[in-house]
Structures are given as C-alpha cells and as structure tokens.
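> how does the following fold in three dimensions:
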Amino acid sequence: MIRFGIIGCGVISSSHANAIAQTQEGRLHSVCDIVEEKAKVLAEKYDVKNIYTDYKEMLKDPELDVVCICTPSGMHGEMCIEVAKAGKHIVCEKPMEITEEKNEAILQALRQYPVKMQCIFQRRTMNAAIATKKLIEEGRLGKIVLACAYLKYYRDQAYYDSAGWRGTWELDGGGALMNQGVHGIDLLTWMVGEKVVSVFAKAGALARNIEVEDTSVALLQWEGGGYGMIEGTTTVYPGLDTRFEIHGEKGTIIFGDAGVQMWKIIDEEIPLPEEGESLGGATDPKAISSAGHYILIQDMIDAILHDRKPMIPPEEGKKAVELIRAIYRSSQEKQEIFL
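Reported below is the predicted structural model:
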C-alpha cells in the first residue's frame, strides 16, 4: 500500500484525494493545512485520521510514502525540497514553481535525494492530445506552420479576493497564464515537440484589480520555423472551452474541452481519438474533473512500485514556466524575447 499525504487542503486538494481514493494500491494517510478546519473537513470526507497544521511534522511520519503539494504556487519549491530531504516522493500541482531559479533548486534537490516527482499537467492525459502528439512525431502533418492555444477562463474579482495569494507575483507568480493557462501552454509545447525560440507578447490587468495579468496575447516562433499564438485570459464571461489549433502543411487538427472539431490530413483517413471526460473549470475552478489526476496518481504509484520515472518528471514540469516568464518579460520590456 502506497500512503499519501496532502499539504494544502484548498480547492484542488479534492482532485488529489478523489484520485487517490480511486486507486487500488494508494490510500490517503494524512492531511495538512495551516487552517486546521480545512484539514479536518478533508480528513472527515476521506476518513483520514492523521491531521496536521505543520507539514514538517507530517513529514516525520515513517509510514508516509508520497506527498501531494497543493499549496499556493510560490510555496511549491520550498516544500518540494523539504519533502525530498525527508525521503518522500512528490506529486506537485502546477506550476512546479514560479521562477526558473526556484525550479532549478528543486531539480538540484532531486539530484541529491533519490525520490521521484510527478508534476500535475493532466491535459497530457487527453486522448486527442496523445493522438495529436503521435501524428506530429510521425510527420503525418508535415511541417508545423501554425500551432495555437486559446485559454479563455472566467474568474471574477471575488475569486481573486477569496485568498490573499491569488493574483500576486509573490505567491501566484502571475495571473491568467501562470495559474490557469499553464496547463494549455504545457500541452501545446508538449504536442508540438519543438522549442519556442522567440516570443513577443502583451499582458496586463484589463478588468481585475490585481497586480498580475488577467489578459495576455503572445506570438511565438517555433524552432522549425512555424508560428504560434497563445491567448490567455480570466476575464471572458462565460469561460470558454480551452481549444488547440495545429496546422501543418499536410493537415489540420482542432480540439479542446468540447471535443474534436477538425481532424484532417490530405489524402489520408485517420480515425478520430476516443472522447474522454472533459476537464472543465472554464468558469468554475471547483468544476475541474479529477479524471486526469487519477491517471497521474496511478502512474506515480506504478512508478514507485516498478522503480521508473513518472509520466511528467520535473524536467518536463519546468518548461511551461520558462515560456510564461519569457512572455511576461516581453510584455514588460516591450520587445521580442529570444529563448
């Protein structure tokens, strides 16, 4: 039995707890939150006996195997390092951290302490995304000329006001891109499989009273010469289904939360991927499905039992943050940034 602990019992913790409960070999063993009542509510729902308000005390438990880090983004790095030092495996919510320096500190700790780490980017488990990546890798779309992500969410001012860390550089690390859009940005770069070599962007708070961006547009150039576009916002009402459009010289793929809209290659019949469960959350963060979390939690269990790397190791988890930081820098400096 693989015993899990959760640090941070806010909204996303339920996705982790639900996922753990669905596995055969995993069990939620302990929960921790600085607000004890939050920890007690989660513990009661999942019949957990071990409740903490200090995560370092939780890490002293020799029966604990894996820790899910569900705290504000800017706290992930310190906690990942402490968990690794304690010899526990790590499941970390997105983003892995909010700066390149903090991501590198995590990687350094993992080189020192032999534990495994899974980053939560559940969109990578979507059937359409997996099939798209395979078609691109096989060269069946030809040269990629346009690859774009449209990430239009709705979060009202009350959402940002509901927790002091939301919409801050210090703990959120950014706004619509770093918090919500990071999933889509990770997926786009993973599917295309090319490095982004330059970006020119605009980002700002156009409708919300926050210090980070609620709206951003970014023009990308891929290593293979093609272009890309990322539109990310939390000001669109109602929130729209996330959508990806990838155009190669031989065909077009368009899909998102609403399913596949186009799946065409010149002179070739390709079967549509099976539709999976929508990940949700465009308008209500509490509506995010735990289906993708289950796949990644189960993968983490298998990685531990069979001593292999998890599906999304930290070397992968850091990539979206690097691109988002370049987008922010481009907007702030009003110039193209080369990566």
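> switch to C-alpha atoms for all contacts and neighbour counts from now on
Fine.
> now the helices for the stretch 101-250 of the chain?
Taking DSSP state H, counting those that start in this stretch as the test, the helices found in the stretch 101-250 of the chain are 127-137, 157-161, 182-192.
> neighbouring contacts of the host helix or strand of Leu28?
Using DSSP states H and E, Leu28 falls within strand 26-32. Strand 26-32 is touched from outside by 1-9, 17, 20-21, 39, 42-43, 46, 48-55, 58, 64, 301, with contacts defined as C-alpha atoms under 8 Å, 6 or more residues apart in numbering.
> rewinding a little: in CSV: the helices of the stretch 101-250 of the chain, plus mean neighbour count.
Formatted as CSV, the helices of the stretch 101-250 of the chain follow (neighbours: other C-alpha atoms under 10 Å):
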stretch, mean neighbour count
helix 127-137, 18
helix 157-161, 13
helix 182-192, 23
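> adding distance to Thr71, write those out as TSV.
TSV is the format used below for those (distance: least, C-alpha to C-alpha, whole Å):
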stretch	distance to Thr71
helix 127-137	27
helix 157-161	15
helix 182-192	16
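> the ones you listed: which one's closest to Phe255?
helix 127-137 (7.1 Å; C-alpha to C-alpha).
> other SSEs contacting the closest one?
Identification of packing neighbours for helix 127-137 by 3 or more C-alpha pairs under 8 Å, 6 or more residues apart in numbering; DSSP states H and E yields helix 182-192.
> the helix it packs on vs helix 127-137, what angle?
Here helix 182-192 points in a direction 30 degrees away from that of helix 127-137 (axes from the mean of the first three to the mean of the last three C-alpha atoms, to 10 degrees).
> what lies in contact with helix 182-192?
By C-alpha under 8 Å, 6+ apart, helix 182-192 touches 94-95, 121-124, 129-130, 132-133, 136, 144, 147-149, 151, 195-196, 230, 242, 244, 319-321, 324.
> ok, stretch 72-82 next?
Residues outside stretch 72-82 that contact it (C-alpha under 8 Å, 6+ apart) are 56, 69, 90, 92-98, 102-103, 105-106, 109-110, 165, 170-173.
> second chain to compare with the first, below:
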Amino acid sequence: MKQIIQDLKNGNTILEEVPAPVVKAGQVLIQTTRSLVSLGTERMLVEFGKANFLQKARQQPDKVKQVLDKVKTDGLKPTLDAVFNKLGQPLPLGYCNVGKVIAVGKGVSDFKVGDRVASNGNHAEYVSIPQNLVAKIPDDVSDDEAAFTVIGAIGLQGIRLANPTLGETFVVVGLGLIGLLTAQLLIANGCTVIGFDFDPQKITLAKSLGITAVNPADGNDQVQFVESFTNGIGADGVIITASNKGNEIIAQSAKMSRKRGRIILVGVVGLDISRADFYEKELTFQVSCSYGPGRYDEDYEQKGRDYPLAFVRWTEKRNFEAVLQSISKKNINVLPLITEHVDLSDFENIYGNMSGSKSIASILVYENKEQEPERVITYDSKQFSGSNGVVGIIGAGNFTSAMILPSLKKTTALVKYIASSGGLSGTTLAKKFGVSNSTTDYSNLLTDKDVDLILITTRHNLHAKMVIESLKANKHVFVEKPLALNSEELQMILSTYELTDKTINVGFNRRFAPLAIKMKSLLGNEATPINIIATMNAGAIPANAWVHDMLVGGGRIIGEACHFIDLCTFLAGSKVKSVCMNSMGISPSEETDNASILLKYENGTNAVINYFSNGSKSYSKERLEIYSQERTLVMDNWRKLQGFGFKGFSSETSGQDKGHLNQFKVLMESVRGGGKPIIEMEEIINTTLASFAAIESMKTGSWINI
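This is a model prediction of the structure:
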C-alpha cells in the first residue's frame, strides 16, 4: 500500500510503499477512500522536518538539555547515535481518514465489514484503527464531508470546555480550518460569533457562513471592535484556534473578554500571561486536549475501555459522532471549505509548497482497489538457505533500530524479514539496513523454511506466545527480555521447549559487555562467594506507560531489572536461591520503579540490586561494585572499570559498550554451528523465576525461595 510520510532528517515528504497492516484485536481495518490534509498541523511538521539541526534544536530546547545530560553520562558517540536514530524514524502524516471497513478484529462488535467510517487514521491506503477512534458515517453524509470529522471534533472539544449558552457572544481567533468549523458549531449552539483573521479569503468565506468576520489588517482594533459589538460588555468566551508564537493573542483575548469570561486555547500561541489582565476580570483559561476525553489514555484508545456515558457524556468517539450528526442535520456546512481534490499519487501538489498555500482544506482521493492488500514487500531478491544464520525479526521499534540491527549488521547474520504491525517502521528499517522483506504478518517468518532464527523485540506481553509459536515452527529463538511475565507463561514455554531441539536465547546482553568479561576474568572461576552492589539509575517514565502495566509490560523489575539479576548470576558463577525485595511504594507504578532487591546465591554470594527511578539523569545510569577477598571492582556506566587490590590491574576505560555486539556475534556463531544457547537454559529460567520472586516478596514482605 501507499502511505505519506515525513522524513525528519532531510525534510522530504514521501509517498512510501509499505505492507498493509493486519487487523488487530479491538481494531477495524479500513480501506481509505478520502483523507483530509490539515494544513496547519501538517505544515508545522513538514517545516520542522526541513529545518536544519540548529533550527530543530532551537524549537525543542527541552530535548537539547536531555541530549547534553546524555553526553555527560554516556559519551558523545552513543548520544549522537541515539539522536540520529530518532531523527531517522519517519513520521506518518494525517489524522482525518474516511473509508470502508474490510476486516474486524477480535472483540469488536460495533462495526461490520462494509461499514463506512471516519477515523483518525493516517494518509494511507489501509489503516488499522482502535474501535474507540472510529465512528460510523450516516448514509446522507458523503465521504468528502465525513473527512472533516476529526478536525471538527478538535473544535467541538474546545467548545465543550467553554460551555456556551444560547445568546452568548463568542470570539474565534484564527479562521483556518478548525476556526471555521468551531465558529459554525458555536452558531449551531445559538451563539453570536465574531471571527478574526488576516487572510481576506478566509474572511470572505467566514462571512458567507454567517460569521461576523473581521480582518485586523483593515485597520480594525480587535478589542475595540468586540467592546463596540457587545455594547461594552465584552465577549462571553474566546476560543483561540490560531497558531502564533507571540503573546499578543492571549493578551488581546483577555482584554476583549467580559468579567468572568472564558478563554479556551485550541491552537498554539505564546502563553506569557499578564496577571493583571486575568486578575481584574477573574477570567478562566483552559487548554483543550485534541478530540476530547479519552485522548492519550491507552486504556480507552488502545484497549477499548469506554468511559460510562452517565459520567463522561462526551468522549472523543462521541465527539466524532456528534460532528457527523451536525453535518447530517446541516447544522454545519463543510463543503465550501474544500479548496481542492487531489489524487494520492499527486500528493506533491499539496505538500510541495505548504508554506505558501492558501488552501483551507485539501482532500486526498484514493483509488478503489478490489484485490487483497499486500502484506509483504520485497526489497532485495538475494538468495537465502537454512542453517546459514538466516534471521527473521518481529518488532521494529526504537531498540531494534538503535541497537539490534546495527549490531546484527556487524555479524554474519542474514536478515531476510522484519515484521512490524503497521508496516512503516519495518519498511524504513528494511531499506536502511538491507533487510530483504518487510511484512506486517509475522507468520511469513514462521513458515519460511530458510529462516533459522526468530528474533522477538515486541512488547513484553507478546513474548511468551511468539516464543512458543517459533519453537513449534522449528526455529531457534532470541527474545529480548523478559522471556515471560509470569510462571504460567514460563511453564508453557518450557513444555514446548522440551519437545524441540531448538534453542531459546534471551537478551541479557550485560554479561557480554567487555567490562563484564574483564570483571569475570579478574574475579576468577572459583566458586568463592562475593558481595555485589548494583545500582540502576533507571530514570522516571510516565505512570501510564505500557511498561508499568503488569499485564503488558510486567513492571520494571520483571521487564528491566532482570538484566542485572542475570549479570549478578554471571559474576557470581552460581544460581539465585532466594529473593527479598523492598519498594518505596508511593504509587502503584513506583512499587516496581524504586526498589532494592536482595539476592542469596547457592555459593554464598550476596547481591543487592538498587533499581531507582528518582535519581538525576546527569548521574551514571548503571554502576556496579564487587567486593571479594580484600579486593574491590567498581564499574561506572560501562565506560570505566577500576580495580583496588588487584595485582597488575588498576583501571580500564572504553567507549560505552553494554555487550550487544558481542552477544549477537556469539548468537550467530551458535545458530550457524548448531551449538548451545548463548546462556545456559537453567540460568535463564533461574533469572526469570528470581524476577517473579521479587514481586512476590514485595507483596508478602518475606523472603521467597526459588
């Protein structure tokens, strides 16, 4: 399928050929007929992409600080690699999609194949969209009209926050697409609307729609006009839909408001607010969030958990439906807003000169295809054969892009497939790293006899299922940690593993780091007990991030701290026999975000793993101290190792290396040679069980034996 993307590195807007998505549970697969180009939002993204690195930095000063902190802790090269990797990830454009449903995912009951729907899908021939971001189109609403659904919901949400009443006077600042829709919806609510804009074309169009439209460039003072129009009372409410970096708009909005007036920001403006302006009139100010309640809530959007209508009357989906009903009832007229229709293949007619465009709304028109969408795109027809280290990768996220593929490229691996749910990220990486095929259906990897190794880098809740499927397909498996999220998943994996001669490998890369290998050699291979203090200054992540969800990410102990459990096992040369964990426990997410894990090993080794998220980002992310036979080793952030009491060794430094390259070199040698797993299966099981035991210990307040 074809999809419009923005390359943030070089600024090019591209019509990319990518595999069509497979419908997911809780989603509907839509074949697009129309999509609307939001000139304001998309122009901003395109212009950001075209900006040079210095200009990009000036636009995102908070990101610059993060980069500088990372340079201090990780070094210049790892930081630059991370920045360029992020910029190398293309951005899909568009969020106003119309089409027909061609497939329905498991658990969806509100839609059926053949339904015409509007959604926030991208500019792509096929999109798979969660059911709470999709709305049915009334029969008397055309596809062209329905393309305004999502953009209309943005304006409608601003209106709902303003809470207008019949007879009130509202000002809409900025008569672009959202502004014109907002003004019409306010009129439909029984309000008198004044609109301001500097574009004569938009002023003329606004007047034809019943808006009292004023161009300040004609010499009209906006504040005086509103005061005169309202007989000195001022506007009951102001909705700002303009985009302007200055602070003048917010100041004028306050001055033209009546006492106790309401100001709602839908657009993007400077917010250096004068206290006096707001204090004297007791004005209220609120920023509107996109389409409405539910936006950015993963439970609502991705998991389909609706808010009870009695308590949240207007969610984002119900706002979509309300806009469609308003169009159906002719309360708003969107057809005059359409400036042009452009075939998808001619997209450059729109994106070629967005900065100079006078378009209100541009509609992309899609070809009506009857054939089944392609889900594998081939870029390189080179020959593969089994037992030669042929790899299929499932998952094309940031870690795959930044670490896995660059490492595999330096080994003997032959990567035949990369599978991604949406198709775009996999296609981008396939082109960048010379992967032969991009697909959205990972079953292609399992059924291809050439593929020796399945490499899994998806969200954690999919690991166990995919490991079992790969083993049943007679493939070696490498899965990024964790192997499983609970004992039941682990047992199912082991039951399948016992019936095959294929290996399971888990991405515990720290033990393959050069400084870890050096520490192990300095300690020697004797089973002498040692003391280990490991600190992970992991950094905070939002409480609603999927990693914290115990059913999806497993929490940060099972999902991330397992790295250091394995490292301690490697250095101890023994297995964990019991675990105790204490957590800060201020909030549910922090129960596995700030914790200390105590490990007792069979050979007498003691280890303490401090996994903290409340430390400074400018401090080292990982640190290790080892005490043994009147000797001490201190490793700082995989860049420096110091030895105290060791004959012939005092220190060693290197570029930051957490062992990924060495890990994949050993892995490919094992796969090609038919050898053992890169980590003994007993140790993988022991580490996994130890991570489960840590959570159980936190809940019970006691030591847990493995």
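> sorry, back to before: show me how to select, in ChimeraX, the buried members of the contacts of stretch 72-82 of structure 1.
For the buried members of those, the matching ChimeraX selection, counting by 16 or more other C-alpha atoms under 10 Å, is:
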select :69,90,92,93,94,95,96,97,98,102,103,105,106,109,110,165,171,172,173
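> show me the residues around the aligned residue in structure 2 for Gly173 of structure 1 that make contact.
Matched across to structure 2, Gly173 of structure 1 falls on Gly554, judged by TM-score structural alignment. When contacts are counted by C-alpha under 8 Å, 6+ apart, Gly554 of structure 2 touches 460-461, 485, 547-548.
> doesn't Val238 of structure 2 belong to a strand?
Yes: per DSSP: H, G, I helix; E, B strand; the rest coil, Val238 of structure 2 lies within a strand segment.
> quick one: contacts for it?
Here Val238 of structure 2 is in contact with 170-173, 253, 257, 261-264 (C-alpha under 8 Å, 6+ apart).
> now Ser13 of structure 1
6, 70.
> 6 Å instead, please
The neighbours of Ser13 of structure 1, taking C-alpha atoms under 6 Å, 6 or more residues apart in numbering as the test, are Cys70.
> that older thread, and the gap between the match of Gly173 of structure 1 and Cys562 of structure 2?
11 Å (C-alpha to C-alpha, to the nearest Å).
> repeat that for Ala322 of structure 2.
Taken as C-alpha to C-alpha, the span from Ala322 of structure 2 to Cys562 of structure 2 is 48 Å.
> same question, Thr447 of structure 2
From Thr447 of structure 2 across to Cys562 of structure 2, the span is 32 Å (C-alpha to C-alpha).
> likewise Ile456 of structure 2?
In this view, Ile456 of structure 2 and Cys562 of structure 2 are 17 Å apart by C-alpha to C-alpha.
> could you do Gln629 of structure 2 as well?
Counting by C-alpha to C-alpha - Gln629 of structure 2 and Cys562 of structure 2 are separated by 27 Å.
> what does Lys207 of structure 2 give?
Distance check for Lys207 of structure 2 against Cys562 of structure 2: by C-alpha to C-alpha, it reads 64 Å.
> same question for Ser328 of structure 2.
Distance from Ser328 of structure 2 to Cys562 of structure 2, by C-alpha to C-alpha: 55 Å.
> end to end, how far does stretch 397-407 of structure 2 reach?
End residues of stretch 397-407 of structure 2 are separated by 15 Å (C-alpha to C-alpha).
> scratch that, stretch 431-439 of structure 2 is what I was asking about
OK, stretch 431-439 of structure 2 end separation, C-alpha to C-alpha: 13 Å.
> try stretch 22-37 of structure 1
Termini of stretch 22-37 of structure 1 sit 25 Å apart (C-alpha to C-alpha).
> what of stretch 158-175 of structure 1?
By C-alpha to C-alpha, the extent of stretch 158-175 of structure 1 from end to end equals 15 Å.
> which part of structure 1 lines up with the lengthiest strand in structure 2?
The residue-count maximum for a strand in structure 2 (DSSP state E) belongs to strand 27-37. Using TM-score structural alignment, none of the residues of structure 1 align to strand 27-37 of structure 2.
> how about the strands in the stretch 201-350 of structure 2?
Counting by DSSP state E, counting those that start in this stretch, the stretch 201-350 of structure 2 has these strands, from start to end: 212-214, 235-240, 243-244, 257-265, 268-269, 284-287, 338-343.
> where does the third one end up in structure 1?
Residues of structure 1 offer no counterpart to strand 243-244 of structure 2, counting by TM-score structural alignment.
> cool, the last one as well?
Per TM-score structural alignment, strand 338-343 of structure 2 has no counterpart in structure 1.
> same deal with the first one?
Using TM-score structural alignment, strand 212-214 of structure 2 corresponds to no residues of structure 1.
> how far does that strand sit from the chain's center?
Centroid separation for strand 212-214 of structure 2 versus its chain: 41 Å, with C-alpha atoms, centre = their mean, to the nearest Å.
> map Glu269 of structure 1 across to structure 2 for me.
So, by TM-score structural alignment, Glu269 of structure 1 is matched to Lys647.
> quick one: secondary structure of its match?
The local conformation at Lys647 of structure 2, judged by three-state DSSP, is coil.
> got the contact list for it?
With C-alpha under 6 Å, 6+ apart, Lys647 of structure 2 has no contacts at all.
> would you mark the buried spots in stretch 223-238 of structure 1?
For stretch 223-238 of structure 1, the neighbour count (16+ other C-alpha under 10 Å) marks 226-236 as buried.
> appreciated, that's everything.
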